[in-house]
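Colleague: sequence and predicted structure, then a few things I'm wondering about:
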Amino acid sequence: MVKVSLFLAAVLMQSVALAAVSPSYQFKILADNLNHPWALAFLPDGDMLLTERSGALKRLTAEGTVRFTIRPELPEMLLVSQAGLQDVMLTPDFDQSAKIILSYACGTLDANNTCLASAVLTDNGLTNITRIFQAQPLKSGAAHFGGRIAFLPDNSLILTLGDGFDYREQAQNPANHLGKTVRLNSDGTVPQDNPFVGQTGYAAAIYSLGHRNVQGIFYDAPTQTLYSHEHGPRGGDELNIITPGTNYGWPVATNGIDYTGARVSPFTTFTGMQQAIWGWTPSIAPAGMTLYRGTLFPAWQGNIFVAALAAKNVHRLEIDNQKVISEQVMFTELKQRIRDIRTGPDGALYLLTDSVAGQLIKVTPAS
């Protein structure tokens, strides 16, 4: 009884400590009636680019007014179930080139994978749309495409990929891109210092392997750390620190079980495979992610925010020396699936809710 009381006291103290450093906030809906919004990017002039999984790209003002909505003619874009338009990122030389990068599902229902395209942003839409990468091999089905993009300090980009759901064993096959993250130059070519370049039996674009479906990634420049998270099956969602050439275990080592209730693997850890720094069981279905370096919420400086679909909330993780030391569940009052979360240049947090009538929500300190 004493031990239980001590445990409860410790939990209560942690909750109080979290509450003490959690500033009050307010929501403002900037845009609504968005068709499964997926990603958000901020332009230097204050505007925003927003993608919808249904294939539309919108340009909005800082106040949420839509300047244009287009359906970019991305080569062989596939729109069904989880397949569609995904991430959008500005290239590091955007100020000179006006180039952006889009990720999307491409191909047919029987032969598809994740693609990247570059394009030039104009006042009215896009020009010079060019497919620069297609993950291999082509597979059937419409699930687990990954699709998040991050740029590294050398201007190379990381693209997260999925295992295609029915092809999970391929996440351990180094000859293809299923269940991997890949590192590319912004034109889609492979950097020659990738970890497996020149190795027989390895796809040269691979940066890390052993992933299920990575839909959140963020490079934190101050700590030079690349964080990503991925969906587990029933349980086993993971937060990882990504380093080149590392194997993250799926499906050999996992804390999740199959949707049928069967065991995916008898192992939760395995020799030579990197363990997650944090995890969620039951699954929260992690989606977008940001690491806060804004100014509006000083108490959240350096915290990771993870959007959750199934859990319908956001998880704030306090990080110390690349370790999670506390977690707080936030924004449950919205009662919505959260697809993406971004830190704006103004220091506000921006949320995208996932539905046929999705919203863009701005989070600022309570006045």
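Modeller: Yep, that arrived.
Colleague: C-alpha from now on. contacts and neighbour counts both.
Modeller: Will do.
Colleague: how close does W280 get to G302?
Modeller: 21 Å (CA to CA, to the nearest Å).
Colleague: ok, A142 next?
Modeller: From A142 over to G302 the distance is 35 Å, taken as CA to CA.
Colleague: what segments of the stretch 251-367 of the chain are strands?
Modeller: Remark: strands assigned in the stretch 251-367 of the chain by DSSP state E, counting those that start in this stretch are 278-280, 286-291, 304-308, 313-320, 323-330, 338-343, 349-353, 358-365.
Colleague: can you give me how far the shortest one is from the chain middle?
Modeller: How far strand 278-280 lies from its chain's middle: 15 Å, per CA atoms, centre = their mean, to the nearest Å.
Colleague: mind giving me the packing neighbours of it?
Modeller: On a contact count with 3 or more CA pairs under 8 Å, 6 or more residues apart in numbering; DSSP states H and E, strand 278-280 meets strand 237-241.
Colleague: tell me the angle the strand it packs on makes with strand 286-291.
Modeller: For strand 237-241 and strand 286-291, the angle between their directions (axes from the mean of the first three to the mean of the last three CA atoms, to 10 degrees) works out to 30 degrees.
Colleague: distance from the chain centre to strand 237-241, please.
Modeller: For strand 237-241, the separation from the chain centroid amounts to 11 Å (computed by CA atoms, centre = their mean).
Colleague: one more structure, for comparison:
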Amino acid sequence: MHKRIFAAVLCSTAFLTPALAVDQVFETELGAVHVGTFAEGLSHPWGLTFLPDGGMLVTEREGNLRFVSDAGEVGEPIAGIPDVDARRQGGLLDVALDPEFEINRLVYLSYAEPGDGGNSTAVARGTLNDELTELANVEVIFSQQPKVDSQQHFGSRLVFDNDGYLFITTGDRSAAQFRGMAQELDSHIGTIIRINADGSVPDDNPFVGDEAALDEIWSYGHRNPQGMAMHPDTGEIWANEHGPRGGDELNRIEAGVNYGWPIATYGVEYSGQEIMEGESFPEGMREPIAHWTPSPAFSGFLFYTGDEFPYWQGHAFMGALAGTSVVRVELDGDNVVADEFLFTDLGLRIRDVRQGPDGAIYLLTDESNGEILRLSAQ
């Protein structure tokens, strides 16, 4: 089992400008990297996706979807966004494009959906107009059940795989009275969902035909997976996951697998009380590929494939909220052979990590005056 105790080891070679925009060079283990502000003035941005004709869409947790141009200009809120419950960790969260976006213009949004009993993670899709000002024909294609009275642990990452299936992470909703449902297949709580692009259920989902289970479930026993990515070589889905006090996880997601929460974890309660009996996961529950203590609080997740950083090709990158870092993870198959905590000196909560069409890496900072940062080779 791979367990890391992290430390901030990098130093910068420049300082913040008086306007607080970032313009720094960091020496990393494999090369120098420039970190610069690409856009600013965003309110707690959460998700980012690049448009094929240039620019990007960015969500703000308070409920706005915005177009950001290639020049870093932030547009007005796009109309047609569904109502969101924007409290604490809830709000408008991830954004993804349909695999056939250039034909159908469909955009997918995950968010905290208000309703009877409280709220839940939901996914809606709508058609983006050519002017980038409105989503039309918006429909909800997934709504986590049951709704509960909580403002935490929504999960909410969206990833399409090579076959066009949409994967959705959901959280355990945090409170003790809810999190046990992550072990119960008649609930979407604490699961990773796999559906077709229109919200229907694929026939080969692992629990289809089981009357005691919900058909949308792909895997279960998750706490709060806030980063997810498709492996560029294998096409498999990987996810990171918040532990409680310690025990943040990296997992390869497989059909029908139980990932242990809230029975098995390498973290402990915030009080310090032990959770797991014994020193390893019980039989029938999947051990994480790697786990980290203290908790970096992982978020956005990327497998890098670009040419801007040849020495990083094939490496995984994960944003860290509590750890105010980007964590680089070098893998050999399912084994973590090295990790590196980058840009910790900035002191910024990194919410999302994306590779741009130019091969650069783009970061979202989870701040009231949030920024898009661009990483380039120095």
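Modeller: Great, that's in hand. Predicted, not measured: the structure shown is a model, and the values here were computed from it.
Colleague: turn the strands of the stretch 251-367 of structure 1 into CSV, columns for mean neighbour count and distance to H231 of structure 1.
Modeller: CSV is the format used below for the strands of the stretch 251-367 of structure 1 (neighbours: other CA atoms under 10 Å; distance: least, CA to CA, whole Å):
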stretch, mean neighbour count, distance to H231 of structure 1
strand 278-280, 18, 9
strand 286-291, 27, 6
strand 304-308, 27, 10
strand 313-320, 20, 15
strand 323-330, 15, 18
strand 338-343, 27, 13
strand 349-353, 25, 18
strand 358-365, 20, 21
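Colleague: for F297 of structure 1, which of those strands is the nearest?
Modeller: Using CA to CA as the criterion, the shortest distance between F297 of structure 1 and the strands of the stretch 251-367 of structure 1 is 7.1 Å, found for strand 358-365.
Colleague: follow-up on the earlier one: of A142 and G302 of structure 1, which one has the most company?
Modeller: Counting neighbours by other CA atoms under 10 Å for A142 of structure 1 and for G302 shows that A142 has the greater number, 22 against 19.
Colleague: ok, the more buried one touching S81?
Modeller: Yes: with contact defined as CA atoms under 8 Å, A142 of structure 1 reaches S81; the gap is 6.0 Å.
Colleague: what does Q82 of structure 1 align to in structure 2?
Modeller: With TM-score structural alignment defining the correspondence, Q82 of structure 1 maps onto Q89 in structure 2.
Colleague: how much space between the nearest residue to its match once chain neighbours are set aside and G306 of structure 2?
Modeller: Among residues not flanking Q89 of structure 2 along the chain, Q152 sits closest, at 5.2 Å (CA to CA, 6 or more residues apart in numbering). Counting by CA to CA, the gap between Q152 of structure 2 and G306 of structure 2 amounts to 34 Å.
Colleague: now T59 of structure 2
Modeller: Taken as CA to CA, the span from T59 of structure 2 to G306 of structure 2 is 24 Å.
Colleague: the two: who's more crowded?
Modeller: T59 (27 against 18).
Colleague: can you tell me which residue in structure 1 aligns to that one?
Modeller: With TM-score structural alignment as the criterion, T59 of structure 2 pairs with T51.
Colleague: mind reading off the mean deviation between the one helix or strand its match maps to and structure 2?
Modeller: Assigned by DSSP states H and E, T51 of structure 1 belongs to strand 48-52. Aligned to structure 2 and superposed, strand 48-52 of structure 1 gives a mean residue distance of 0.4 Å (mean CA distance after the TM-score superposition for structure 1).
Colleague: grab the nearest non-local neighbour of the residue nearest in space to the middle of structure 1.
Modeller: Among the residues of structure 1, G216 comes closest to the average C-alpha position under CA atoms, centre = their mean, at 1.8 Å. For G216 of structure 1, the nearest residue in space outside its immediate sequence neighbours is G288; the separation is 4.7 Å by CA to CA, 6+ apart.
Colleague: trace that neighbour over to structure 2, please.
Modeller: Taking TM-score structural alignment as the criterion, the aligned counterpart of G288 of structure 1 in structure 2 is G300.
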